[in-house]
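Undergrad: quick one, structure for this:
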Amino acid sequence: MATKNPSYTHMRSQNVTDYPNNNTFFLVWNFKENITPSKIQAVFQRVCALVINLNNSALDRFPNSRASCVMGIGYEAWIKLELPKPLPKELKKFEEIRGIKHTAVSTPGDLHFHIRADEKSYAYDVANIISDLMKDIAQCHVEVQGFRYWDSRSILGFVDGTENPHGQDREYFALIDEVDPSYRGGSYLFVQKYIHNLDAWKELSIKEQENVIGRSKEQDIEMDDQTKPANSHSALANIGDDLKIVRDNMPFGSVTSNEMGTYFICYASTFTTVEKMLTNMFVGNPPGNYDRILDFSTTVTGTLFFAPSIDMLDSFSA
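TA: As a prediction, this is how the structure comes out:
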């Protein structure tokens, strides 16, 4: 599949193609309204330098920890920070996608931090260091601490991310090449926080759950096209071998409050692929034939960011 001009490999990309780790922090920050643009820009420069430093430090100090931090920048933040123009071709404010029953909501976000590490202590320290710097200019509106659940399953009990590309295909589908040469090595970063209705989900039989997902629960085997329901998740969320994204979803939750969910996060070389997938799920294909998983999983956030290459982050830090 990886047949594009691999010019993105000449750029130092952020670690967008790694696989999910055991522990993850997801942080969405919004700039405060009463802070001067000059102060926001000054702190932003320091944040860019910090992210580069944290990644270099992780490689030196803990080379086997699979630790990294990826920073994404939202459309409105890009404008406010007076970052390069023209913008990445598909960077915009995400607009909600409304179906007959369910909606992919749109929520604000200026900066997104995706912190991964096999060791939770390291992930916590990185999140804390970033927060100490960000708190003077922004408020954290989303903090999710994800964890690996068994063999990469969601809290619903099914393996998550089976359709992910592997090997060189991960770069092919995640990183921008000469289609947008000014932003080679960058990636569109899209996130949604889903809350699951586990009580309703548990009332379904295993067979009914499998029909919702389109896969067997225990062995993670996809149903054939003659068996798979047209409104199953795998039928609608997978839109073709030529239109893939790199998912890094992680489960999260509180047992006592029963707020359990999935933080959907993907990296893509083109956001139109993500929009097509979301339209299939929420509007339906054909319209009205929406993804049945949405009867049990509700979006409470939805934001598009752009993850620049490390070289571009370095230029922002100057």
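Undergrad: C-alpha only now, for contacts and for neighbours.
TA: Noted.
Undergrad: count the residues that sit near Val159.
TA: 20 (other Cα atoms under 10 Å).
Undergrad: how about it, what does it touch?
TA: Going by Cα atoms under 8 Å, 6 or more residues apart in numbering, Val159 touches 151-153, 217, 220.
Undergrad: in the chain, which residue is closest to the centre?
TA: Ile265 (1.8 Å; Cα atoms, centre = their mean).
Undergrad: quick one: the residue with the largest distance to the centre of the chain and Glu163, what's the gap?
TA: Most distant from the centre of the chain: Gln226, at 31.5 Å, with distances by Cα atoms, centre = their mean. Distance, Gln226 to Glu163, using Cα to Cα, to the nearest Å: 19 Å.
Undergrad: one more to put side by side:
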Amino acid sequence: MPNDIPEPQAVCNSLTRSAIFIVATLNPGLENASTVRALCGDIDALVRAVGTRAPTGELSCVCGFGSDSWDTLFGAPRPANLHTFREFGEGKRRAIGTPGDLLLHIRADHMDLCFELAAQLMARLGDAVSVVDEVQGFRYFDLRDVLGFVDGTENPRGREAADFTAIGDQDPAFGGGSYVMVQKYLHDMAGWDSLSVEAQERIIGRKKLSDVELAEGVKPSSSHSSLTTIEKDGQEVKILRHNMAFGRPGAGEFGTYFIGYASSPEPIEQMLENMFVGRPPGNYDRLLDYSRAVTGGLFFVPSASLLEALADRNPQLSSNESAR
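TA: Purely as a prediction, here's the structure:
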């Protein structure tokens, strides 16, 4: 990453064993918007205060904002590619958009750290927001999802991860920021487990045990790995996934929380179109016969320095000054 790009939030931090994902909507009222802005300047301090109790716990928090709340919270300018979640597909096979103005992606190697930080953050937010979704995720064995396959194999690493996730010259006012998309998928485990391992492998496009990609002559064009591989100008465009397993066995709930970071929403949206509509149309991701998206949201993640500066960006005050 070029030296003149601001330091990102903890987007590229290593995968951890635990995570909490909180999506909330902003409640009406100038005071509530002020409360959310004030938190922007304090998140880093709260992470340090909680994380100091377990220095090796890898605690972090990434904060993002949805399109519908940006103008109310921060006014102009706004990130160039921030918009509401684009829906894809139809009927039972549909990527749906759900409400979300604020995303908190909390990670650590121990759930107690995630829990404590989440409690501190929500105490600060109070009645300013309404939580619409909260998921406690966990690492499942050797980075597998509950379907039994390794998740995130093609993640970029090191400098490449920063290159694919950090905004640069394409939107200089928001350099060092990222876009993040989240979806909660629920799995039909009875249907999935009724398939042979070979059938599952053809749907995913990889070997279940070894995680080796199936040969081109064997891997169907409708496989998950085929449809989520995106190329532009002959080069593969990658996203950074921090997916986590979640569930409630007693309630029969088994799921994957998809969270993907990129420097633009475009590659993730192309993946969703390929999955839910098909490439070509009709050649959809057969994993969707066993997995259903029940949430969907797109958020902008400011750089670390911009996040802190947003605490002082009051669009109401700016409007009053402009009127004088």
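Undergrad: neighbours around the closest residue to the residue nearest to the centre of the first structure other than its chain neighbours, how many?
TA: Nearest residue to Ile265 of the first structure, sequence neighbours excluded (Cα to Cα, 6 or more residues apart in numbering): Val191, at 4.4 Å. Using other Cα under 10 Å, Val191 of the first structure has 21 neighbouring residues.
Undergrad: residues in contact with Val191 of the first structure?
TA: Contacts of Val191 of the first structure (Cα under 8 Å, 6+ apart): 263-266, 301-304.
Undergrad: in strands, which of the residues you listed fall?
TA: Counting by DSSP state E, the contacts of Val191 of the first structure place 263-266, 303-304 in strands.
Undergrad: buried ones only from the contacts of Val159 of the first structure, please, as a PyMOL command.
TA: Here is the PyMOL command that selects the buried residues among the contacts of Val159 of the first structure (16 or more other Cα atoms under 10 Å):
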select buried, resi 152+153+217
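Undergrad: now, the contacts of Val159 of the first structure that are in strands?
TA: Per DSSP E, the subset of the contacts of Val159 of the first structure in strands is empty.
Undergrad: which of the contacts of Val159 of the first structure lies closest to Leu83 of the first structure?
TA: Taking Cα to Cα as the measure, Leu83 of the first structure lies nearest Ser152 of those, at 37.0 Å.
Undergrad: ok, how many other residues are close to Asp242 of the first structure?
TA: 9.
Undergrad: that one belongs to a strand?
TA: No - read with DSSP: H, G, I helix; E, B strand; the rest coil, Asp242 of the first structure is coil and lies in no strand.
Undergrad: and the residue farthest from the centre of the first structure, what pairs with it in the second structure?
TA: With TM-score structural alignment as the criterion, Gln226 of the first structure lines up with Gly217 in the second structure.
Undergrad: please identify the helix or strand for that match.
TA: Using DSSP states H and E, Gly217 of the second structure is not contained in any helix or strand.
Undergrad: could you check how far it is from Gly205 of the second structure?
TA: The value you get for Gly217 of the second structure to Gly205 of the second structure, if Cα to Cα is used, is 11 Å.
Undergrad: likewise Leu310 of the second structure?
TA: Distance from Leu310 of the second structure to Gly205 of the second structure, by Cα to Cα: 43 Å.
Undergrad: what about the two, which has more around it?
TA: Gly205 (25 against 18).
Undergrad: how close does the equivalent of the more buried one over in the first structure sit to Ser154 of the first structure?
TA: Using TM-score structural alignment, the partner of Gly205 of the second structure in the first structure is Gly214. The spacing between Gly214 of the first structure and Ser154 of the first structure, counted by Cα to Cα, is 15 Å.
Undergrad: likewise for Ile245 of the first structure?
TA: 18 Å.
Undergrad: enumerate every residue touching the residue lying closest to Thr262 of the first structure once chain neighbours are set aside.
TA: Using Cα to Cα, 6+ apart and skipping the chain neighbours, the partner closest in space to Thr262 of the first structure is Pro251 (4.4 Å). Taking Cα under 8 Å, 6+ apart as the criterion, Pro251 of the first structure is in contact with 146-149, 153-155, 260-263.
Undergrad: before we move on, back to that, so if I had to pick from Ile245 and Ser154 of the first structure, which one is more boxed in?
TA: Counted by other Cα under 10 Å, Ile245 of the first structure and Ser154 do not tie: Ile245 has more neighbours, with 29 against 22.
Undergrad: so that one touches Leu175, yeah?
TA: No - with contact defined as Cα atoms under 8 Å, Ile245 of the first structure and Leu175 do not form a contacting pair (10.0 Å).
Undergrad: got any residues that touch both of the two?
TA: Common neighbours of Ile245 of the first structure and Leu175 (Cα under 8 Å, 6+ apart) are 267-269.
Undergrad: among the residues you listed, which ones are buried?
TA: 267-269.
Undergrad: want to throw these into a markdown table with distance to Phe296 of the first structure?
TA: Listed next are these as a markdown table, based on distance: Cα to Cα, whole Å:
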| residue | distance to Phe296 of the first structure |
| --- | --- |
| Tyr267 | 24 |
| Ala268 | 26 |
| Ser269 | 29 |
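Undergrad: which of those lies closest to Ser297 of the first structure?
TA: So of these, ranked by how close each gets to Ser297 of the first structure (Cα to Cα), first place is Tyr267, at 21.2 Å.
Undergrad: could you check what's spatially nearest to the closest one, not counting adjacent residues?
TA: In space, Tyr267 of the first structure is closest to Leu189, 4.8 Å off (Cα to Cα, 6+ apart).
Undergrad: so what does the one you found match up with in the second structure?
TA: That one, Leu189 of the first structure, aligns with Val180 by TM-score structural alignment.
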